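Asks: sequence? don't have it. structure:
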């Protein structure tokens, strides 16, 4: 099954998963995803953003 991930969120859009404050937001998000979906695996190469100001991944294909 390949597709987008949807979470149950609170009124302000905050996820119900706990997020550690001592790691980068992307790492915390991936840890929360893999804890909630243990079968989650990469489904291709990630695509990085080219912008300087907003860095990170543009896409991260996964399969469960």
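Replies: The structure has been received and is ready for your questions. These numbers were taken from a predicted model, which means no experiment stands behind them.

Asks: going forward, measure contacts between C-alpha atoms and count neighbours the same way
Replies: OK.

Asks: residue 26: neighbouring residues, count only.
Replies: Using other CA atoms under 10 Å, residue 26 is surrounded by 11 other residues.

Asks: that one: which element?
Replies: In the assignment (DSSP states H and E), residue 26 maps to helix 25-36.

Asks: then this one, side by side with the first:
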């Protein structure tokens, strides 16, 4: 009887571990999706920042140099 009880306990633990494993797999998949979305958003923001910097640099180039006489 003791062996049967131990086997039942072991089966219970294995089943709980399997449920937990499946939950962790789903969580991991969701986190991987979030990482992908955030990476895409970051890349887009970097691109926009680079374009804005280029526009600001172009505007600065058009400003008259204050060190040279007019």
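Replies: Received the coordinates, thanks. Just so it is clear, the model here is predicted, and its values are computed rather than measured.

Asks: TM-score of the superposed pair?
Replies: With the length set by TM-score structural alignment, normalised by the length of the first structure, the two chains reach a TM-score of 0.23; 18 aligned residues with a CA RMSD of 2.3 Å.

Asks: follow-up on the earlier one: mind listing what's buried along the helix holding residue 26 of the first structure?
Replies: Buried residues in helix 25-36 of the first structure, counted by 16 or more other CA atoms under 10 Å: 28-29, 31-33.

Asks: tell me what it is packed against?
Replies: Contact partners of helix 25-36 of the first structure among helices and strands, from 3 or more CA pairs under 8 Å, 6 or more residues apart in numbering; DSSP states H and E: none.

Asks: continuing past it, what's the next helix or strand?
Replies: Note on helix 25-36 of the first structure: by DSSP H and E, the next helix or strand toward the C-terminus is strand 41-42.

Asks: roughly how far does residue 39 of the second structure sit from residue 31 of the second structure?
Replies: When CA to CA, to the nearest Å is applied, the distance between residue 39 of the second structure and residue 31 of the second structure equals 12 Å.

Asks: whoops, residue 45 of the second structure was the one
Replies: 21 Å.

Asks: cool, and residue 8 of the second structure?
Replies: With distances taken as CA to CA, residue 8 of the second structure is found 34 Å from residue 31 of the second structure.
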